[in-house]
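Visitor: the sequence isn't on hand, but the structure is:
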């Protein structure tokens, strides 16, 4: 039997007649759907891809692959010129920059001989900081730094101490201030009035930043000079001589103030003139009091008077000759002019002619005679005593040299 006759006809919608098995759509319908899908994908690739991913669409890529120079848009038919894509591969490069060398050690070494100077560098600029004594040292340090290989300029920040120390000294009343610098060590010269001013000036100079203490003291102090010069006159008793500065004047004034006692106006004037003659003293305030001669001065004056004009007596007698009376009158004037309570001993001496005992008694009578004349002339009786020494003292080779009257302060 022929099985073909009994076969059942298949439906057009059977799987064999479908393009995509399992999709319950007729084959012609599937073809239409697939065409629509293809068109959609092409449009999506053309218009949406660049907006979403920022690059060429797959369509463009495939087209450009066929003709990179000129491609005809298959959808619109318009020619679109797409430049060829050139891919550049950048090779990593190695930097050829060379770092500048650090010149700080070289600069520091170049200025190491200058005490108080620190050297460094910022690139090719040398930097100097610290302290130097003088402007010349600052310039020398800068020149040493500039000589370093690679240095193009020098930033000199050094502080010059010389002027700072001088200013500090002048503010402390140092006149003619001179500062001698050895590195950061200072020596101070100039004129000051007294020891207190000297110490003040040294402290002020030593306090300047950068100075290595202590400051060497070569100041000239006026007060000891005035004291020594006026005292050497030996005319002022109970003297005190002070030198002070007058900062109200420029240059600073140096005023010597003198106090004490003298026996005469002449002595007072001499003391002032001596003080004023000392270099640096600009004025003298003379407060010395004239009180008359001192006991020592009176005694010296009387003996000088009697040595110049010895008192003459009648031979072997205590009678005073008339030629000696003017000398005794001068002695009266000296003694009555004394303001103090002087006490003197009138002493008589003889030569060696005659007996020793006789000469002793004669000397006593002659001393008493002179005392009596002075008292009668107005000298205070209580201020004078008399005594004879005979031939015990030899004043000269001649006999006449030893016949004399002298005074001794009690």
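Guide: Right, received. Where do you want to start? Here the structure is a predicted model, which is why all the values come from computation and not from measurement. Numbering: from 1, shown residues only.
Visitor: please make it C-alpha for all contacts and neighbour counts, starting now.
Guide: OK.
Visitor: and residue 332, that one's in a helix?
Guide: Yes. Judged by DSSP: H, G, I helix; E, B strand; the rest coil, residue 332 forms part of a helix.
Visitor: surely it touches residue 371?
Guide: No. Residue 332 is beyond contact range of residue 371, at 10.2 Å (criterion: C-alpha atoms under 8 Å).
Visitor: more crowded one of those two?
Guide: The neighbour count for residue 332 versus residue 371, taken as other C-alpha atoms under 10 Å, is higher for residue 371 (22 against 19).
Visitor: any idea how far the more buried one is from residue 333?
Guide: Distance, residue 371 to residue 333, by C-alpha to C-alpha, to the nearest Å: 14 Å.
Visitor: go on, residue 357?
Guide: To residue 333, residue 357 is 34 Å away according to C-alpha to C-alpha.
Visitor: more neighbours, those two?
Guide: Neighbour totals were compared for residue 357 and residue 333, and residue 333 leads with 14 against 11 (other C-alpha under 10 Å).
Visitor: shouldn't residue 241 be in contact with residue 229?
Guide: No. Residue 241 is not in contact with residue 229 according to C-alpha under 8 Å; the separation is 10.2 Å.
Visitor: more neighbours: which of these two?
Guide: residue 241 (22 against 15).
Visitor: quick one, what contacts that one?
Guide: Applying C-alpha atoms under 8 Å, 6 or more residues apart in numbering to residue 241 gives the contacts 223, 226, 227, 256, 257, 258, 259.
Visitor: recalculate using a threshold of 6 Å.
Guide: Residues in contact with residue 241 (C-alpha atoms under 6 Å, 6 or more residues apart in numbering) are 227, 257, 258.
Visitor: out of those, which are inside helices?
Guide: residue 227 (DSSP state H).
Visitor: which among the contacts of residue 241 end up buried?
Guide: 227, 257, 258 (16 or more other C-alpha atoms under 10 Å).
Visitor: was I right to think the last one contacts residue 284?
Guide: No. Shown here, residue 258 and residue 284 do not form a contact pair, counting by C-alpha atoms under 6 Å, at 7.5 Å.
Visitor: give me the neighbour count for the nearest residue to residue 265 once chain neighbours are set aside.
Guide: Excluding its sequence neighbours, the residue lying closest to residue 265 (C-alpha to C-alpha, 6 or more residues apart in numbering) is residue 290, at 6.3 Å. For residue 290, the count of nearby residues is 16 (other C-alpha under 10 Å).
Visitor: how near is residue 290 to residue 243?
Guide: Computed as C-alpha to C-alpha, the residue 290 to residue 243 distance reads 21 Å.
Visitor: on that earlier part again, where's the residue nearest to residue 265 relative to residue 374, distance?
Guide: Taking C-alpha to C-alpha, one finds residue 290 at 25 Å from residue 374.
Visitor: all helices of the stretch 251-400 of the chain, in order?
Guide: Taking DSSP state H, counting those that start in this stretch, the helices of the stretch 251-400 of the chain run over residues 265-276, 295-308, 325-336, 356-376.
Visitor: second structure for comparison follows:
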């Protein structure tokens, strides 16, 4: 398999980078599997592995016991195939009709929710070799390894609408699709699934109603087909909190990266009967690029929302909101901080596109240009994680994580295997 970390130009010339701990992802998958030991685990690595790098996240998940991967886009699945990853890859939404041929050519499992998609799959009569767009130089090997041939039935999953009201097929449509797929000579029903809307909340009534609707649908379909297809319902939250949702497969996203989707889920997971824990897998680090003394009554950064009340030592750190640091955590009300020499140092003034400013007055006499700065991660006895940023920015940890890898190089942490 290809190296799981970024090797392109991005980040090589900067004093800021990300570190990915593959061992943490492996641990997190094993931990989540402990809640559903009879189920396979599908690791969701869409959106560039939630900002962790899709290939690295996939490799870490596989080493922890994931047997299926899930992505949102055909392009995301192709990236994993080109990296040499050959376990099943599920598309979580029906792709555009014109993209289905590439999905199949690269050995991805499409989710379908419309008759048009099924019609298209049943009428793909051109050799699969023509569907390898921009294939790697070893094209023959790609086709041999991942391409389907015309006498093979293609696996598909049907997504059933039970209450999310976003992208599932209505009950009647899902029933018709499932029966048609089961009787097709071009495709076969590899899975049946739904998605829970409120599994991370304390009140589980909506989730339980969704599970009940899905179970009723499943029972009706089995009566028609005479067999029960593989099913999956659970996301990370439901894997931990809703035993009735744990079916043949559990789909875990945010949990494999080291975060619970809510405090309610985290409290349930902390039950003394559960062993192990989640470990955040991504760190954001930088080095101080400048240090200067700033006189009293001087403003810091755009807008001068922070004004010094005494002589201050201010360090500039070369990372900003273009790298996923929320602009607002530098506001006077947010009290955002970073770690330098094992101590929390407050961010002063708005976070700008490429830089932020930190008060290091408490470290005067020891702090130097080039010192390491931990924005997310741990240093000595202190730690700052993405859920702290999410709280300060009044958003969710998902949104924090997915924006950090846009232009920062991802490097292996000291805990990751080579």
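Guide: Thanks, I have the structure now. Keep in mind that what you see is a predicted model, and the values were worked out from it rather than measured.
Visitor: can you give me the TM-score here?
Guide: The TM-score (TM-score structural alignment, normalised by the length of the first structure) is 0.21; 133 aligned residues with a C-alpha RMSD of 6.5 Å.
Visitor: still on that earlier bit, for residue 187 of the first structure, which of the helices of the stretch 251-400 of the first structure is the nearest?
Guide: Residue 187 of the first structure lies closest to helix 265-276 among the helices of the stretch 251-400 of the first structure, at 28.2 Å (C-alpha to C-alpha).
Visitor: which positions in the closest one come out as buried?
Guide: Within helix 265-276 of the first structure, judged by 16+ other C-alpha under 10 Å, the buried ones are 267, 268, 271, 272, 274, 275, 276.
Visitor: ok, the fourth one - contacts?
Guide: Going by C-alpha under 6 Å, 6+ apart, residue 272 of the first structure touches no other residue.
Visitor: again, 7 Å this time
Guide: Contacts for residue 272 of the first structure were tallied using C-alpha atoms under 7 Å, 6 or more residues apart in numbering; they are 284, 286.
Visitor: what distance do you get for it to residue 360 of the first structure?
Guide: 48 Å.
Visitor: cool, and the fifth one?
Guide: Here the distance between residue 274 of the first structure and residue 360 of the first structure works out to 48 Å (C-alpha to C-alpha).
Visitor: now swap in the first one and tell me
Guide: Noted for residue 267 of the first structure: a distance of 40 Å to residue 360 of the first structure, by C-alpha to C-alpha.
Visitor: kindly report the same for the second one.
Guide: Going from residue 268 of the first structure to residue 360 of the first structure by C-alpha to C-alpha gives 43 Å.
Visitor: got it, and the third one?
Guide: When C-alpha to C-alpha is the yardstick, residue 271 of the first structure and residue 360 of the first structure sit 45 Å from each other.
Visitor: quick one: residue 238 of the first structure and residue 260 touch, right?
Guide: Yes. The pair residue 238 of the first structure and residue 260 passes the contact test of C-alpha atoms under 7 Å, sitting 5.0 Å apart.
Visitor: higher neighbour count, those two?
Guide: Neighbour tally, residue 238 of the first structure and residue 260, criterion other C-alpha under 10 Å: the higher count belongs to residue 260, 18 against 9.
Visitor: with adjacent residues omitted, what lies nearest to that one?
Guide: That would be residue 239: by C-alpha to C-alpha, 6+ apart, it lies 4.0 Å from residue 260 of the first structure.
Visitor: that neighbour against residue 259, yeah?
Guide: Yes. In terms of C-alpha under 7 Å, residue 239 of the first structure counts as a neighbour of residue 259; the distance is 5.5 Å.
Visitor: ok, the two, which is more surrounded?
Guide: More crowded of residue 239 of the first structure and residue 259, by other C-alpha under 10 Å: residue 259, with 20 against 16.
Visitor: just checking, next helix/strand downstream of the longest helix seen in the second structure?
Guide: In the second structure, taking DSSP H as the definition, the longest helix is helix 205-225. Using DSSP states H and E, the next helix or strand after helix 205-225 of the second structure towards the C-terminus is strand 231-232.
Visitor: these two touch, right, residue 244 of the first structure and residue 258?
Guide: No. Taking C-alpha under 7 Å as the definition, residue 244 of the first structure is not a contact partner of residue 258, at 11.5 Å.
Visitor: host element of residue 406 of the first structure?
Guide: Counting by DSSP H and E, residue 406 of the first structure is found in strand 404-409.
Visitor: list the buried ones in that strand?
Guide: The neighbour-count check on strand 404-409 of the first structure (16+ other C-alpha under 10 Å) flags 404, 405, 406, 407, 408 as buried.
Visitor: now do that strand against helix 295-308, angle only.
Guide: 180 degrees (axes from the mean of the first three to the mean of the last three C-alpha atoms, to 10 degrees).
Visitor: what packs against strand 404-409 of the first structure?
Guide: helix 295-308, strand 344-349 (3 or more C-alpha pairs under 7 Å, 6 or more residues apart in numbering; DSSP states H and E).
Visitor: any idea of the angle that strand forms with strand 344-349?
Guide: 150 degrees.
Visitor: report how many residues lie close to residue 116 of the second structure.
Guide: 11.
Visitor: just the element for it, please.
Guide: Going by DSSP H and E, residue 116 of the second structure is part of helix 115-122.
Visitor: the very next helix or strand once past that helix: which residues count as buried?
Guide: The helix or strand immediately downstream of helix 115-122 of the second structure is helix 139-146, counting by DSSP H and E. Neighbour-count burial for helix 139-146 of the second structure, counted by 16+ other C-alpha under 10 Å, picks out 142, 143, 146.
Visitor: C-terminal to helix 139-146 of the second structure, what's the next element?
Guide: strand 154-159.
Visitor: packing partners of that following strand?
Guide: Using 3+ C-alpha pairs under 7 Å, 6+ apart: strand 154-159 of the second structure touches strand 111-112, strand 187-193.
Visitor: which strands or helices does the shortest one pack on?
Guide: Put plainly, it is strand 111-112 of the second structure. Here strand 111-112 of the second structure touches strand 154-159, going by 3+ C-alpha pairs under 7 Å, 6+ apart.
Visitor: kindly calculate the angle that the strand it packs on makes with strand 187-193.
Guide: On the basis of the same axes, to 10 degrees, strand 154-159 of the second structure is oriented at 30 degrees to strand 187-193.
Visitor: by how many degrees do strand 154-159 of the second structure and helix 115-122 diverge?
Guide: For strand 154-159 of the second structure against helix 115-122, the angle by the same axes, to 10 degrees is 170 degrees.
Visitor: now the element after strand 154-159 of the second structure, going C-ward?
Guide: helix 171-182.
Visitor: give the buried residues for that next one.
Guide: So, applying 16+ other C-alpha under 10 Å, buried residues of helix 171-182 of the second structure: 171, 173, 174, 175, 177, 178, 179, 180, 181, 182.
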